[in-house]
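Colleague: no sequence for this one, just the structure:
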């Protein structure tokens, strides 16, 4: 799929499709429609989840829903618009339980965890879900409204609230992307992190002279023993989220 981020389509057509305007797709002569736009989007989502974003082509989507390669364009004008629909659909389907008056920190923790879960289940999202140009459909707007409400009672200004949410989501995206990279390395090498480090241990013991690298030897060894590898997704998540929320706390407390 040549499109690599959201917000790449023709704005008027994309917005019309996102908000359910049937006139957004080009009209062509021929038999009536046999499937819906939602079915086309669901087919594209299944392809992306099963085979990765590169597998999502208009031809592959057409085959999955049982229409001709050309007729799929009567539902969605092109790849860019399809990508926006895919992302907005996933955002629209996220659970949005009512916020309780439990304080902003537990609420923001839940925002982070919900986004981590979404990006973990749909790893291709980290490649395309642009924070700067999100698809401005109902899914994005419902998600944005819900997550902004988690900042109620923080005392932050409107501008700072928007920036704080972007900061939090940026941490989540960065972390999940690193977790995907680590998982990909395990899959590509058919070797776990523990196995990789064990196989390299003899070389490391010869090369890593504690006299020359005192901090690297001491701290690297301590971290490896604590985590079972050089990097642990869960340990990195817990530490990183805590630091992110602590940073926001400092900003909030000044208010």
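Modeller: Thanks, I have the structure now. None of these values were measured; they are calculated from a predicted model.

Colleague: C-alpha from now on. contacts and neighbour counts both.
Modeller: OK.

Colleague: can you give me the helices in the chain?
Modeller: Using DSSP state H, the helices of the chain run over 11-18, 37-51, 58-65, 79-92, 104-121, 125-128, 138-149, 158-189, 193-207, 214-227, 233-254.

Colleague: buried ones in the third one?
Modeller: Neighbour counts over helix 58-65 (16 or more other Cα atoms under 10 Å) mark 58, 59, 60, 61, 62, 64, 65 as buried.

Colleague: isn't the last one up against residue 42?
Modeller: What that stands for is residue 65. No: using Cα atoms under 8 Å, residue 65 is not in contact with residue 42, being 9.2 Å away.

Colleague: picking that back up, just put the buried residues of helix 58-65 in JSON lines and tack on distance to residue 178.
Modeller: Listed next are those as JSON lines, based on distance: Cα to Cα, whole Å:
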{"residue": "58", "distance to residue 178": "29"}
{"residue": "59", "distance to residue 178": "31"}
{"residue": "60", "distance to residue 178": "29"}
{"residue": "61", "distance to residue 178": "29"}
{"residue": "62", "distance to residue 178": "33"}
{"residue": "64", "distance to residue 178": "31"}
{"residue": "65", "distance to residue 178": "34"}
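
Colleague: thinking again about what came up before, buried deepest among the helices of the chain, which one?
Modeller: Comparing these by mean neighbour count (mean count of other Cα atoms under 10 Å), helix 79-92 ranks first with a mean of 23.

Colleague: that helix packs against which elements?
Modeller: With contacts taken as 3 or more Cα pairs under 8 Å, 6 or more residues apart in numbering; DSSP states H and E, helix 79-92 sits against helix 11-18, helix 37-51, helix 138-149.

Colleague: between helix 11-18 and the second one, find me the angle.
Modeller: Right, helix 37-51. Relative orientation of helix 37-51 and helix 11-18, computed by axes from the mean of the first three to the mean of the last three Cα atoms, to 10 degrees: 90 degrees.

Colleague: and helix 37-51, what other elements does it pack with?
Modeller: By 3+ Cα pairs under 8 Å, 6+ apart, helix 37-51 packs against helix 58-65, helix 79-92.

Colleague: what residues are up against the residue found closest to residue 91 once you drop the neighbours it is linked to in the chain?
Modeller: Closest residue to residue 91 apart from its sequence neighbours, by Cα to Cα, 6 or more residues apart in numbering: residue 139 at 4.8 Å. Residue 139 sits next to 88, 89, 90, 91, 92, 93 when contact means Cα atoms under 8 Å, 6 or more residues apart in numbering.

Colleague: dropping in the other structure now:
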């Protein structure tokens, strides 16, 4: 009776085992005949071993196929990734791009090496039109007050200071064409020469920045316009801006 009940339980489980064997065999790429399955049913321990081997083989085959498909996809799309991210954000794929770091400023030794390997030429401080205005302005200023001087192409970073680092960086590299300084070398008035190409591009905006910074520092700002300012106009401007020298006081007896 015990043998019959065990045989009956195996027979009742046979349909499930048959289905499992067929499924595992199909997954592993094996063909199993019905006669072989019936023979395995008679020996349950062999059936379990076959199921285990079939499952392992199926998983191995599936992993191999997945690896092959993944390699084929990478080979097909390698050119897209090597070309870099597209310029149009809507076209994708969206690959994060790193912001390049600003180049590190070379130290003094590196700067010397770079300079020694380069060549330099002289560049005039003023163009011809600016030089004519400079000579005439310098003559008028000295004749009005010999202690005053006219400086050319003066950097605003050398005559202005600000506790606001951002504000100072806005004017540090800017220059004025001509600067009038008094006998104590104090900047008093800036004079800009406006040539024919002055109002091209962002020149007017740059001059507005310089004018406002000078105004806040208490330095005058005036313009000499090519073709409009005459020598007499320039003389009147100098007489207005330059302080007259103090006359020596006579000692009383």
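Modeller: Received, thanks. Note that the structure is a prediction, hence the values are computed from the model and not measured.

Colleague: and the TM-score between them?
Modeller: Superposed pair, TM-score by TM-score structural alignment, normalised by the length of the second structure: 0.21. Supporting alignment: 88 aligned residues with a Cα RMSD of 6.0 Å.

Colleague: circling back to that earlier point, kindly reformat the helices and strands packed on helix 37-51 of the first structure as a markdown table containing distance to residue 115 of the first structure.
Modeller: Shown next, in a markdown table, are these (distance: least, Cα to Cα, whole Å):
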| stretch | distance to residue 115 of the first structure |
| --- | --- |
| helix 58-65 | 26 |
| helix 79-92 | 9 |
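
Colleague: right, and the ones you listed - which one's nearest residue 120 of the first structure?
Modeller: helix 79-92 (12.6 Å; Cα to Cα).

Colleague: report the inter-axis angle for the closest one versus helix 11-18.
Modeller: 40 degrees.

Colleague: helix 79-92 of the first structure to helix 58-65, inter-axis angle?
Modeller: Using the same axes, to 10 degrees: helix 79-92 of the first structure against helix 58-65 is 50 degrees.

Colleague: sorry, back to before: nearest to residue 16 of the first structure, out of the helices and strands packed on helix 37-51 of the first structure?
Modeller: Short answer: helix 79-92, nearest of these by Cα to Cα, at 10.1 Å.

Colleague: between that closest one and helix 104-121, how big is the angle?
Modeller: 130 degrees.

Colleague: can you show me the helices along the second structure?
Modeller: 2-28, 34-41, 44-82, 108-116, 128-144, 156-159, 165-171, 203-217, 231-241.

Colleague: pull out the buried residues from the shortest one.
Modeller: So the one you mean is helix 156-159 of the second structure. 156, 157.

Colleague: what's the answer for the second one, then?
Modeller: When neighbours are counted by 16+ other Cα under 10 Å, the buried residues of helix 34-41 of the second structure are found to be 37, 40, 41.

Colleague: report the angle between that helix and helix 44-82.
Modeller: Using the same axes, to 10 degrees, helix 34-41 of the second structure lies at 120 degrees relative to helix 44-82.

Colleague: for helix 34-41 of the second structure, packing partners?
Modeller: helix 2-28, helix 44-82.

Colleague: and those as a markdown table, adding distance to residue 169 of the second structure?
Modeller: Below are those laid out as a markdown table (distance: least, Cα to Cα, whole Å):
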| stretch | distance to residue 169 of the second structure |
| --- | --- |
| helix 2-28 | 72 |
| helix 44-82 | 40 |
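
Colleague: out of the ones you listed, which is closest to residue 192 of the second structure?
Modeller: helix 44-82 (53.0 Å).

Colleague: would you mind measuring from the residue lying closest to residue 159 of the second structure once chain neighbours are set aside to residue 179 of the second structure?
Modeller: Setting aside the residues directly before and after it, residue 159 of the second structure is nearest to residue 187 in space (Cα to Cα, 6+ apart), at 7.0 Å. Distance, residue 187 of the second structure to residue 179 of the second structure, by Cα to Cα, to the nearest Å: 7 Å.

Colleague: could you do residue 109 of the second structure as well?
Modeller: For residue 109 of the second structure, the distance to residue 179 of the second structure - Cα to Cα - is 35 Å.

Colleague: can you check residue 74 of the second structure too?
Modeller: 67 Å.

Colleague: more neighbours, the two?
Modeller: residue 179 (23 against 12; other Cα atoms under 10 Å).

Colleague: ok, the more buried one - contacts?
Modeller: Per Cα under 8 Å, 6+ apart, neighbours of residue 179 of the second structure: 150, 151, 152, 153, 154, 187, 188, 189, 190, 191.

Colleague: buried subset of those, written for PyMOL?
Modeller: Applying 16+ other Cα under 10 Å to the contacts of residue 179 of the second structure, the buried members can be selected in PyMOL as follows:
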select buried, resi 150+152+154+187+188+189+190+191
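
Colleague: sort out which one of the contacts of residue 179 of the second structure lies nearest residue 167 of the second structure for me.
Modeller: Of those, the one sitting nearest to residue 167 of the second structure (Cα to Cα) turns out to be residue 154, at 18.2 Å.

Colleague: correct me, but that closest one touches residue 171?
Modeller: No: using Cα under 8 Å, residue 154 of the second structure is not in contact with residue 171, being 11.8 Å away.

Colleague: circling back to that earlier point, and which of the buried residues of helix 34-41 of the second structure is nearest to residue 82 of the second structure?
Modeller: Using Cα to Cα, those come closest to residue 82 of the second structure at residue 37, 53.1 Å.

Colleague: out of the buried residues of helix 34-41 of the second structure, who's nearest residue 47 of the second structure?
Modeller: residue 40 (5.3 Å).

Colleague: now for that closest one: which residues touch it?
Modeller: Here residue 40 of the second structure is in contact with 46, 47 (Cα under 8 Å, 6+ apart).

Colleague: run a quick neighbour tally on residue 69 of the second structure.
Modeller: Neighbour tally, residue 69 of the second structure, other Cα under 10 Å: 12.

Colleague: residue 79 of the second structure versus that one, what's the distance?
Modeller: Counting by Cα to Cα - residue 69 of the second structure and residue 79 of the second structure are separated by 17 Å.

Colleague: residue 144 of the second structure now?
Modeller: With Cα to Cα as the criterion, residue 144 of the second structure and residue 79 of the second structure are 76 Å apart.
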